[in-house]
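> Quick check, what structure comes out for this input:
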Amino acid sequence: MLPSERREFVRTHRTCIFGYGRQVHGPAMSVVYYLPTTDDELLVSTLADRAKALAVARSSKVSLCILDERWPFTFLQVYADATLEHDPDLTIAVMMAVGGRMSGEELSADARPVVAAMADEERRLVIRCRPYLTFATPPRHLHHEGQDETLTHWTSGSIPWDAADPA
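Predicted structure coming up:
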């Protein structure tokens, strides 16, 4: 994947596995919907008391494994610096947009008061993720029996988020 293709992959998908360091044991992971911004930030809504928010308060380093929900299954790992945003208007806007991404259609303005009440009751906030590095492993797919004699392994590689495509 070219650097521009990686950024486009992130912009055009909606689910990821959000990974963060825990105080004890291995890294934690949870499936979340995310919202890409025009500035290439990724916004995630969560409860202030959830482990994701507590982890970001301890360490800004997170990873998002962006998922392609269609077959053939593909993913792209994004490493990001994260901050917590406590702005209620931003939180409601992200929740509205995520609701639209989840349902496949934009939520009506009538839903805003309900979403605002939910955001307040659940003490929601937004995790703002600023990508700085991507990691991709090209997928391999078996299309028919007998293909195993010609299978090859490809090299994985990390590329800075803002890298230019090669000439």
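
> going forward, measure contacts and count neighbours with C-alpha atoms only.
OK.

> need the contact list for the residue sitting furthest away from the middle of the chain.
For the chain, the residue at maximal distance from the C-alpha centroid (CA atoms, centre = their mean) is residue 146, at 36.4 Å. Contacts for residue 146 (CA atoms under 8 Å, 6 or more residues apart in numbering) come out as none.

> And the strands in the protein, which stretches?
Secondary structure of the chain (DSSP state E): strands at 15-20, 28-33, 35-36, 42-47, 61-67, 75-85, 124-136, 157-160.

> Save those as a markdown table, and put in mean neighbour count and distance to residue 4 too.
As requested, the strands of the chain are exported to a markdown table (neighbours: other CA atoms under 10 Å; distance: least, CA to CA, whole Å):
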| stretch | mean neighbour count | distance to residue 4 |
| --- | --- | --- |
| strand 15-20 | 21 | 19 |
| strand 28-33 | 16 | 22 |
| strand 35-36 | 20 | 15 |
| strand 42-47 | 22 | 16 |
| strand 61-67 | 22 | 15 |
| strand 75-85 | 21 | 13 |
| strand 124-136 | 22 | 11 |
| strand 157-160 | 14 | 11 |
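
> Could you dump the ones you listed into JSON lines with distance to residue 106 added?
Below are the strands of the chain laid out as JSON lines (distance: least, CA to CA, whole Å):
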{"stretch": "strand 15-20", "distance to residue 106": "17"}
{"stretch": "strand 28-33", "distance to residue 106": "15"}
{"stretch": "strand 35-36", "distance to residue 106": "13"}
{"stretch": "strand 42-47", "distance to residue 106": "17"}
{"stretch": "strand 61-67", "distance to residue 106": "21"}
{"stretch": "strand 75-85", "distance to residue 106": "23"}
{"stretch": "strand 124-136", "distance to residue 106": "19"}
{"stretch": "strand 157-160", "distance to residue 106": "32"}
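
> here's the other one to compare against:
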Amino acid sequence: MSISMSPRDREAFLAERRVGVLGVADGRGGERAPLLVPVWYAYEPGGDVLVQTGRETVKGRLLLAAGRFSLCVQDERRPYRYVSVEGEVAAVEDPVPPAVRDALAHRYLDPDEARGYLAATAGQLKDDLLLRLRPQRWRTADFSAFAADFPAPGAATGSDA
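As a prediction, the model looks like this:
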């Protein structure tokens, strides 16, 4: 039984509003593990993954140096599902287009919160850049079919022992 998602399902899952965990190689020397950080992102099926970050942040500098990154999103509710995508940075927009920044804020926040957030962080526009990841490799899992073979926690098993 395969737990992999179809291309259509994985793209639909990635397009849903979730917080992603971005991973990028940490080339600062020594035996460092990859940098992993939660991020807001945007994705539409068939397109690029969009991530905004500060140009001078550790994350921003590592992303520009590596030229590639991965993003993992999950649904931690049962049955568990996840999509991980990796690829090259296809484009860097510096600074972030205001419309993209606005769309990201409205994707993750209620309208009033988004307006307040955008007003409070307006200065970031000059400090941030937008990275476009072109998906090249996907890893997915949807445990729905697998979980269907097992009773739900607390469910009767049919025995009267």
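
> Superposed, how do the two chains score by TM?
Remark: TM-score between the superposed chains equals 0.72 [TM-score structural alignment, normalised by the length of the second structure]; 141 aligned residues with a CA RMSD of 2.8 Å.

> Could you name the helices and strands sitting against the longest helix along the first structure?
Looking across the first structure with DSSP state H, the single longest helix is helix 88-103. Counting contacts by 3 or more CA pairs under 8 Å, 6 or more residues apart in numbering; DSSP states H and E, helix 88-103 of the first structure packs against strand 28-33, strand 35-36, strand 42-47, helix 112-121, strand 124-136.

> Let me have these in a markdown table, extended by distance to residue 87 of the first structure.
Formatted as a markdown table, those follow (distance: least, CA to CA, whole Å):
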| stretch | distance to residue 87 of the first structure |
| --- | --- |
| strand 28-33 | 19 |
| strand 35-36 | 16 |
| strand 42-47 | 12 |
| helix 112-121 | 11 |
| strand 124-136 | 7 |
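
> so which of those gets nearest residue 104 of the first structure?
Closest to residue 104 of the first structure of those, according to CA to CA: strand 28-33, at 12.4 Å.

> if we can go back for a sec, what about the strands of the first structure, which gets the closest to residue 115 of the first structure?
Using CA to CA as the measure, strand 124-136 is the one of these that comes nearest residue 115 of the first structure, at 10.6 Å.

> so what's the residue most central in space within the second structure closest to, chain neighbours aside?
The residue lying closest to the centre of the second structure (CA atoms, centre = their mean) is residue 20, at 2.9 Å. Leaving out its chain neighbours, the residue that sits closest to residue 20 of the second structure by CA to CA, 6 or more residues apart in numbering is residue 73, at 4.7 Å.

> And residue 85 of the second structure, by the same measure?
What sits nearest to residue 85 of the second structure in space, not counting adjacent residues and going by CA to CA, 6+ apart, is residue 138, at 4.6 Å.

> The one you found matches what in the first structure?
In the first structure, the residue paired with residue 138 of the second structure according to TM-score structural alignment is residue 134.

> try residue 104 of the second structure
Residue 104 of the second structure maps onto residue 98 in the first structure, by TM-score structural alignment.

> so that match makes contact with residue 36?
No: the pair residue 98 of the first structure and residue 36 does not pass the contact test of CA atoms under 8 Å, sitting 10.2 Å apart.

> quick revisit: give me the distance between the residue nearest to residue 20 of the second structure and residue 51 of the second structure.
Using CA to CA, to the nearest Å, residue 73 of the second structure is found at 13 Å from residue 51 of the second structure.

> quick one on the thing from earlier: and residue 71 of the first structure, which of the helices and strands packed on helix 88-103 of the first structure is closest to it?
Judging those by CA to CA, what sits closest to residue 71 of the first structure is strand 124-136, at 16.9 Å.

> Alright, calling it a day.
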